[in-house]
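Asker: Give me the fold of what follows.
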Amino acid sequence: MNSRRPDSKLSIVTACYNEEANVELLYSRVRAVMETMPYAYEHIFIDNSSADATVSILKRIAAVDANVRIIVNARNFGHIRSPIHALFQATGDAVISIVADLQDPPELIPTLVRNWEEGAFMVLCIKRASEENSLVFWLRKQYYKVAERLSSIETFQNFTGFGLYDRRVMDIVKSFGDPYPYFRGMIAEVGLPFVKIPYDQPSRKFGITKNNWYTLYDLGMLGIINHSRVPLRLAVFAGFIGAAGSFSIAMIYLVLKLVFWNTFSFGLAPMLIGVFFIASLQLVFLGILGEYVGAIYTQVQKRPYVAELERVNFEDIKA
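Answerer: Okay, here's the model as predicted:
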């Protein structure tokens, strides 16, 4: 608990990509909140090689506010590697992750800090409701339920990463050495005392979401394969069940043929349906196996999270 001194420092980390319509408003709202609190702070923005004016806006802000630090990536390193790199650059006694699109309300920061002051190592913001498309929100909830049932550890449903993490938590997460980390799952792995804060997620005010089907699929698969071997074992069980079913059907056909030798016909339809069914199962489980192999391949490569193009306002931090 030594980090919770009055002179402690807070780090707020925001990953952004083409968020020119949001970053200045987010900065202003965070600054307004932090001015009411007794802590020194830094607000780290990591830009994933935006094609709009995001970087120029951030540089203008950083020129007049030394609390704002900027990391500009050399290229787009994706929605997994870029945010975690910024989190590991934070120097505060507690680190707060908050997205650039204003769907994580900065006004919750005092609540997060208060719970941290009271002894929580992690303060997790859990979506109680959302102004996003109701069908999308429902589908997300169903995914979280499935992922938790498959997982070998307790996971946090409706948790997007928005929250506060003590320095001890960040040091543990960093020690994992995962080159393609699923941060939400790593937080669940840590197991230190935590507090859940329910909140209602507002809709995006400006711009469009940068998530697409692929990024959502990527996150979804990471959330499952990082914490469960159930999909692999399902393949084994499906093989046993398929073999037993095929043998039973074969015996039934044999008896029917022997009893009704002159009138019973096998027909091609059952054979074709069976072949396509087995082939589809093979492709599904081959894909699942490929996901695990791909995860292992990524671990073996051990590439850095990002390559930085430049930094702004990090001069006071020792390399």
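
Asker: can we go C-alpha only for contacts and neighbour counts from here?
Answerer: OK.

Asker: who's sitting farthest from the centroid in the protein?
Answerer: residue 262 (62.2 Å; C-alpha atoms, centre = their mean).

Asker: Need the three-state assignment for that residue.
Answerer: What DSSP: H, G, I helix; E, B strand; the rest coil gives for residue 262 is coil.

Asker: so what's it up against?
Answerer: Not one residue lies near residue 262 by C-alpha atoms under 8 Å, 6 or more residues apart in numbering.

Asker: Ok, the one 5 residues further on next?
Answerer: Residues touching residue 267, when contacts are defined by C-alpha under 8 Å, 6+ apart, are absent altogether.

Asker: Helix, strand, or coil at it?
Answerer: With three-state DSSP as the basis, residue 267 sits in coil.

Asker: hmm, back to that, how near is the residue farthest from the centre of the chain to residue 308?
Answerer: 77 Å (C-alpha to C-alpha, to the nearest Å).

Asker: Check residue 9 too.
Answerer: From residue 9 to residue 308 the distance is 25 Å (C-alpha to C-alpha).

Asker: Of those two, which one has the most company?
Answerer: residue 9 (18 against 15; other C-alpha atoms under 10 Å).

Asker: I have a second one here; can you model it like the first so I can compare?
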Amino acid sequence: MKASGARSLKFEQPEIKVNQKRDASMQIDPAMGRRPLISIAVPVLNEADNLDALYARLDRLSKTMASKCDFEFVFSDNHSDDRTWEMLSALARRDPRVRAIRFSKNVGFQRSILANYMHTRGDAVMQIDADLQDPPELLEQFFDLWRDGYHVVYGIRAKRREGAVINTFRKFGYWVIDKISEHPIPRDAGDFRLVDRKVIDSVQKFRSTSPYLRGLIAGLGFKQIGVPYERAARVAGSSKFGLAQLIRLGLTGVFNHSVVPLRLATYSGVLLLCLSVVGTIYYLALKLFHPDLPRGLASIHILVLFGIGFQSLLLGILGEYLQRIYILLRAEPTAIVEQALNISSEELKL
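Answerer: Predicted coordinates for the structure are as follows:
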């Protein structure tokens, strides 16, 4: 296994084999003719303090579920500046199930998840954060529901160990996004989920530069179900997702899955035009009963209201078209891979 540079992605490594030890008790999926492969997708940013504990729990989980499925652990390093990549390199040398990509710059949390999805090989993919606030052990329940026919199994945060202010802010944000979205988006559901390969393949068709994956996956349809759980406190390190990032993610959710902001300009323009008509009638009636009104007062008010309303209407119409053109023209890569571990150059999809 070799790590590659950004310009040359060549690898010399043996064929990767996952969970080579098998016995007669291991389950074979009749539909696949083999045991299913589950990819654990983990986006990381300066998580050196959590990697050892995370890997230990994932390895323990893989042994617990050894009779049901095979595993691979796919990490996407969002250009960490601590020892995260060095630790991932050590894990990849020790365990061929560990695969990782490192971006040339920080591309944001959602794009990091999307790039990670693109490099998984599993029949289903479970996405989990490295801070261990979401329990990896819940995969057993997710896996059983997946085998029962659900394409998306997501965790619902029944309880959070955080301040009342930020918790209220989150709930309000989820409520707003759900209400104005073009399709229902589960409330109190983050990115802790298990998704079928069909869903991953569908997600990859949307090459948005600012994805909002929980909304995108919810809008795809498929058979989905939520599982309530209590979210734990962060084990180590500090959160990289503060209030500013939370607001930015919320705005992305609004703009990606709702045309209400665009149409607000149109509705405002129509409203102002109606007010200008009412104002015209009012000033005409006022002029009849008060002919001594200052000359030009009515016309100025009417023209100002009409002009603002008409311009807002035109901006709203232009916005509707520009939004569609913008979506079609956005074609920048999701991320640029600087280095990779246990992933051949042929497998890189960015």
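
Asker: Do you know the score for how well these two fit?
Answerer: After superposition, the two chains reach a TM-score (TM-score structural alignment, normalised by the length of structure 1) of 0.83; 310 aligned residues with a C-alpha RMSD of 3.4 Å.

Asker: Name all residues that make contact with the aligned partner of residue 64 of structure 1 in structure 2.
Answerer: If you follow residue 64 of structure 1 across to structure 2 using TM-score structural alignment, you land on residue 94. With C-alpha under 8 Å, 6+ apart as the criterion, no residue contacts residue 94 of structure 2.

Asker: what separates residue 94 of structure 2 from residue 83 of structure 2, distance-wise?
Answerer: Going from residue 94 of structure 2 to residue 83 of structure 2 by C-alpha to C-alpha gives 17 Å.

Asker: Find the nearest non-adjacent residue to residue 257 of structure 1, please.
Answerer: In space, and not counting its chain neighbours, residue 257 of structure 1 is closest to residue 264: 5.8 Å by C-alpha to C-alpha, 6 or more residues apart in numbering.

Asker: count of neighbours near the corresponding residue of structure 2 for residue 174 of structure 1?
Answerer: Aligning on TM-score structural alignment places residue 174 of structure 1 opposite residue 204 in structure 2. For residue 204 of structure 2, the tally of surrounding residues (other C-alpha under 10 Å) stands at 13.

Asker: Thought residue 120 was touching residue 204 of structure 2, still the case?
Answerer: No: in this structure, residue 204 of structure 2 is not within contact of residue 120 by C-alpha atoms under 8 Å, at 11.7 Å.

Asker: For the residue nearest to residue 257 of structure 1, give its distance to residue 275 of structure 1.
Answerer: 21 Å.

Asker: again, but for residue 179 of structure 1
Answerer: From residue 179 of structure 1 across to residue 275 of structure 1, the span is 40 Å (C-alpha to C-alpha).

Asker: more crowded one of these two?
Answerer: Taking other C-alpha under 10 Å, residue 179 of structure 1 and residue 275 do not tie; residue 179 has more neighbours (18 against 11).

Asker: helix/strand/coil for the counterpart of residue 153 of structure 2 in structure 1?
Answerer: Alignment note: residue 153 of structure 2 maps to residue 123 in structure 1; criterion TM-score structural alignment. Secondary structure, three-state DSSP: residue 123 of structure 1 is strand.

Asker: Please verify my assumption that residue 123 of structure 1 contacts residue 164.
Answerer: Yes: Residue 123 of structure 1 lies in contact with residue 164 (C-alpha under 8 Å); the separation is 5.0 Å.

Asker: where do the contact lists of these two overlap?
Answerer: 112, 116.

Asker: Give me the more crowded residue out of the two.
Answerer: For residue 123 of structure 1 versus residue 164, neighbours defined as other C-alpha under 10 Å are more numerous around residue 164 (29 against 24).

Asker: Check for me that the more buried one belongs to a strand.
Answerer: Yes: the assignment for residue 164 of structure 1, made by three-state DSSP, places it in a strand.

Asker: Ignoring the adjacent residues along the chain, who's closest to the counterpart of it in structure 2?
Answerer: Using TM-score structural alignment, the partner of residue 164 of structure 1 in structure 2 is residue 194. The spatially closest residue to residue 194 of structure 2, leaving aside those adjacent along the chain, is residue 126, at 4.1 Å (C-alpha to C-alpha, 6+ apart).

Asker: Could you double-check that that neighbour sits in contact with residue 38?
Answerer: Yes: Residue 126 of structure 2 is in contact with residue 38 according to C-alpha under 8 Å; the separation is 7.3 Å.

Asker: Can you show me the helices along structure 2?
Answerer: 48-64, 84-94, 109-118, 139-147, 164-180, 197-203, 213-219, 243-257, 260-289, 297-329 (DSSP state H).

Asker: most tightly surrounded among those?
Answerer: When the helices of structure 2 are scored by mean count of other C-alpha atoms under 10 Å, the highest mean neighbour count falls to helix 109-118 (a mean of 22).

Asker: which other helices and strands contact it?
Answerer: strand 37-44, strand 70-77 (3 or more C-alpha pairs under 8 Å, 6 or more residues apart in numbering; DSSP states H and E).

Asker: okay, those strands in a markdown table with distance to residue 218 of structure 2 next?
Answerer: Listed next are those as a markdown table, based on distance: least, C-alpha to C-alpha, whole Å:
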| stretch | distance to residue 218 of structure 2 |
| --- | --- |
| strand 37-44 | 19 |
| strand 70-77 | 23 |
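
Asker: Indicate which one of those strands is closest to residue 180 of structure 2.
Answerer: Minimum separation from residue 180 of structure 2 across those (C-alpha to C-alpha) falls at strand 37-44, 28.7 Å.

Asker: After superposing, tell me the mean distance of the closest one to structure 1.
Answerer: Once fitted to structure 1, strand 37-44 of structure 2 is off its aligned match by 0.5 Å on average (mean C-alpha distance after the TM-score superposition for structure 1).

Asker: I am finished for the moment; much appreciated.
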